[in-house]
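Asks: 3D, please:
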Amino acid sequence: MEKAFALVKVDQKTDFASYFMKGKANYWWESRKALKGDDIMTWDRFTKLFLEKYFPRYMKNQMEINFLELKQGNMSVTEYESKFTKLARFVPEQVDAEEKRAKRFQQGLKPWICSGVAIFELTTYMVVVQKAMIIEGKSEMS
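Replies: Below you'll find the predicted structure:
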């Protein structure tokens, strides 16, 4: 929704987002709105309530654990990077700087790929990913 709001410059975000709710989400919203009465609900409050309902803390905690335990394992570098990116949004403090993101990604690579990447002392995430892909690709050609 935030991407859509940025594109069309929506001012009444809560009304706009709630218009698209269907099924259980719409029933939830209608009951929340009835409890609120005539008071206007801010977008920040709406998103907080929505996330509490549909993305509770225990789920966020589980996603954080999944990220912290993430290793390349049997995945290709491309698959690992995709999963890394997906889970990284749940732990912004772990990847809030380019160098931190690059280091964390590198640590999860297969040891032989990590060793190959480490010698370059890279600090840029995309460069680490690219070098890991090159190293992996070279081994597949051997």
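
Asks: hey, let's count contacts and neighbours off CA atoms from now on
Replies: Noted.

Asks: Which stretches in the protein count as helices?
Replies: 2-8, 13-19, 23-36, 43-54, 57-68, 77-88, 98-108, 111-118, 125-141 (DSSP state H).

Asks: any idea how far Val10 is from the most centrally placed residue in the chain?
Replies: Of all residues in the chain, the one closest to the mean position by Cα atoms, centre = their mean is Arg89, 2.5 Å from it. Distance, Arg89 to Val10, using Cα to Cα, to the nearest Å: 24 Å.

Asks: swap in Cys114?
Replies: As defined by Cα to Cα, Cys114 lies at a distance of 45 Å from Val10.

Asks: neighbour count winner among these two?
Replies: Per other Cα atoms under 10 Å, whichever of Cys114 and Val10 has more neighbours is Cys114, with 18 against 13.

Asks: Report the contact partners of the closest residue to that one other than its chain neighbours.
Replies: The spatial neighbour of Cys114 that comes closest, neighbours along the chain excluded (Cα to Cα, 6 or more residues apart in numbering), is Gln106 at 5.9 Å. When contacts are counted by Cα atoms under 8 Å, 6 or more residues apart in numbering, Gln106 touches 114, 117-118, 128.

Asks: got these as a markdown table, with distance to Ala6 columns?
Replies: Below are the contacts of Gln106 laid out as a markdown table (distance: Cα to Cα, whole Å):
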| residue | distance to Ala6 |
| --- | --- |
| Cys114 | 38 |
| Val117 | 38 |
| Ala118 | 39 |
| Val128 | 31 |
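
Asks: Met41 is in contact with Lys13, isn't it?
Replies: No. Met41 is not in contact with Lys13 according to Cα atoms under 8 Å; the separation is 9.9 Å.

Asks: how about this one, so we can line them up?
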Amino acid sequence: MLRILERVAGLNTGSKGRRSVTERLRSNKAKLFRGVTEVAPNVVGYCVWSTERIVDDLNCTLEHKLKGAVSLLSDEAYQWWLTVKEGTQPDRLSWEFFKSDFQGKYVGACYIDARRCEFLNVTQGDRSVAEYEAKFLRLSHYTRGMVASEYERCVRFEEGLWDNLRVLIAPQREQEFSILVEKAKIAKKVKCAERQNRDREMGKNKRI
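Replies: Below you'll find the predicted structure:
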């Protein structure tokens, strides 16, 4: 198990570095995937998403992401990957290729289509901006090709925000997603402060 976890990082930096990577992976609960057929599609989808999140936290390259994901496969799932690898040109064996094939094998087209539909209809609703961002990003993993650019992703995120937040942010036409999210969080704080001020003023007027 230790060797498997060390390979996820795709690094060879000595015992101290390997221990720190292993501890990080364990704290993020990286697990082996055996490809058991009765595993629910949402569990498999979460497996792909959580693995990507962990290796992102470790600042891995795309090559290391692929190596890390493959190192978490065992039994039937690992045999599946060997078969795919043998029948694929080496220059096509990328992280994106792996995700696409893995989801096609273990998640299924119907589940992916349902998540894409959910992505197109997701809104902030009763969520905080951070909670909305988390769901938006989780669903976006199933929308390959639907949101072609960073700007289009920003526009889609804006469309799902509360109206009173969107009117403050949309005119700025932000094109960087992380900055857009921070602006939305700031706008939410401003609106909360305004509401609190109004409530205090109303309370004062009632006492007069």
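
Asks: Any idea what the TM-score is?
Replies: The TM-score (TM-score structural alignment, normalised by the length of structure 1) is 0.70; 129 aligned residues with a Cα RMSD of 3.5 Å.

Asks: What does the residue nearest to the centre of structure 1 correspond to in structure 2?
Replies: The criterion is TM-score structural alignment: under it, Arg89 of structure 1 has His141 as its aligned partner in structure 2.

Asks: so what's that match closest to, chain neighbours aside?
Replies: If the residues on either side of it in the chain are set aside, His141 of structure 2 comes closest to Trp49, at 7.4 Å by Cα to Cα, 6+ apart.

Asks: Next, that neighbour: secondary structure please.
Replies: For Trp49 of structure 2, the secondary structure call by DSSP: H, G, I helix; E, B strand; the rest coil comes out as helix.

Asks: Mind telling me what it corresponds to in structure 1?
Replies: Using TM-score structural alignment, Trp49 of structure 2 has no partner in structure 1.

Asks: same deal with Arg173 of structure 2?
Replies: When the structures are aligned by TM-score structural alignment, the residue of structure 1 matched to Arg173 of structure 2 is Glu121.

Asks: before we move on, what about Thr22 of structure 2?
Replies: Looks like Thr22 of structure 2 stays unaligned there (TM-score structural alignment).

Asks: List the buried residues for the host helix or strand of Thr22 of structure 2?
Replies: Element membership of Thr22 of structure 2 [criterion: DSSP states H and E] is helix 15-27. Burial within helix 15-27 of structure 2, assessed by neighbour count using 16 or more other Cα atoms under 10 Å, is assigned to 18, 21-22, 24-25.

Asks: Also stretch 44-52 of structure 2?
Replies: By neighbour count with 16+ other Cα under 10 Å, stretch 44-52 of structure 2 contains the buried residues 44-45, 47-52.

Asks: quick one: contacts of stretch 128-141 of structure 1?
Replies: Contacts made with stretch 128-141 of structure 1 from outside it, assessed by Cα under 8 Å, 6+ apart, are listed as 77-78, 81, 102, 105-106, 113-114, 116-117, 122.

Asks: Put the buried members of those into a ChimeraX selection.
Replies: Here is the ChimeraX command that picks out the buried ones among these, judged by 16+ other Cα under 10 Å:
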select :77,81,102,105,106,113,114,117,122
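
Asks: Widest-spaced pair of the contacts of stretch 128-141 of structure 1?
Replies: Thr78 and Leu122 (18.2 Å; Cα to Cα).

Asks: Count the residues that sit near the equivalent of Val107 of structure 2 over in structure 1.
Replies: Under the alignment defined by TM-score structural alignment, Val107 of structure 2 is paired with Phe55 of structure 1. Neighbourhood size, Phe55 of structure 1 [other Cα under 10 Å]: 12.

Asks: any idea how far Phe90 of structure 1 is from Phe55 of structure 1?
Replies: Using Cα to Cα, Phe55 of structure 1 is found at 11 Å from Phe90 of structure 1.

Asks: what do you get for Gln62 of structure 1?
Replies: Gln62 of structure 1 is 10 Å from Phe90 of structure 1, where distance means Cα to Cα.
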